[in-house]
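just coords:
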């Protein structure tokens, strides 16, 4: 198990979670209108499939929701 801090909450994810895309999939997040911050750095969407996560990393997932 890996321990990550996701949106300020410490959580454990299975070892098969290796990239930011895997993190999003693990938490069932499919919203394309999203900003991802990994260890304090905002990632371009194209990096989500390549950016690896490691034990102790911090990930912020910010979704935009329409309304009115």
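Everything's here; your move. These numbers come from a predicted model, not from an experiment. Residues are numbered from 1 along each chain as shown.

CA only for contacts and neighbour counts going forward, please
Fine.

now the strands for this structure?
Secondary structure of the chain, counting by DSSP state E: strands at 2-6, 9-13, 34-38, 41-43, 58-63.

And the third one, what does it pack against?
Going back to what we said before, that points to strand 34-38. The contact analysis (3 or more C-alpha pairs under 8 Å, 6 or more residues apart in numbering; DSSP states H and E) places strand 34-38 against strand 41-43, strand 58-63.

okay, now the one to match up with it:
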């Protein structure tokens, strides 16, 4: 499936059907992050209920510690 993540066109596996699946695919499921789908911020509680479709535009922002 072809979608846009953080401004880049990517092909994701067909088993990535929900936002939770996508985050697990990229190893981000345990990170503190904000996900935006088609310019709408998703609540974390909705990640497993939100289906991904061809052409979706997703922005993923995660926090990095440092000092």
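Structure received. All values derive from a computational prediction rather than experimental measurement.

before we move on, the earlier item: can you say which of the helices and strands packed on strand 34-38 of the first structure is packed in most?
strand 58-63 (a mean of 17; mean count of other C-alpha atoms under 10 Å).

And it, how far out from the chain middle?
6 Å (C-alpha atoms, centre = their mean, to the nearest Å).

What of stretch 34-41 of the first structure?
Taking C-alpha atoms, centre = their mean, one finds the center of stretch 34-41 of the first structure at 8 Å from the center of the full chain.

That stretch: which residues count as buried?
36-38 (16 or more other C-alpha atoms under 10 Å).

now, among those, which is nearest to residue 13 of the first structure?
residue 38 (15.6 Å; C-alpha to C-alpha).

Residue 12 of the first structure and residue 37 of the first structure, how far apart?
18 Å (C-alpha to C-alpha, to the nearest Å).

Then residue 15 of the first structure?
On the measure of C-alpha to C-alpha, residue 15 of the first structure and residue 37 of the first structure end up 21 Å apart.

For the aligned residue in the second structure for residue 52 of the first structure, which non-adjacent residue is spatially closest?
Alignment note: residue 52 of the first structure maps to residue 51 in the second structure; criterion TM-score structural alignment. Nearest residue to residue 51 of the second structure, sequence neighbours excluded (C-alpha to C-alpha, 6 or more residues apart in numbering): residue 18, at 4.3 Å.
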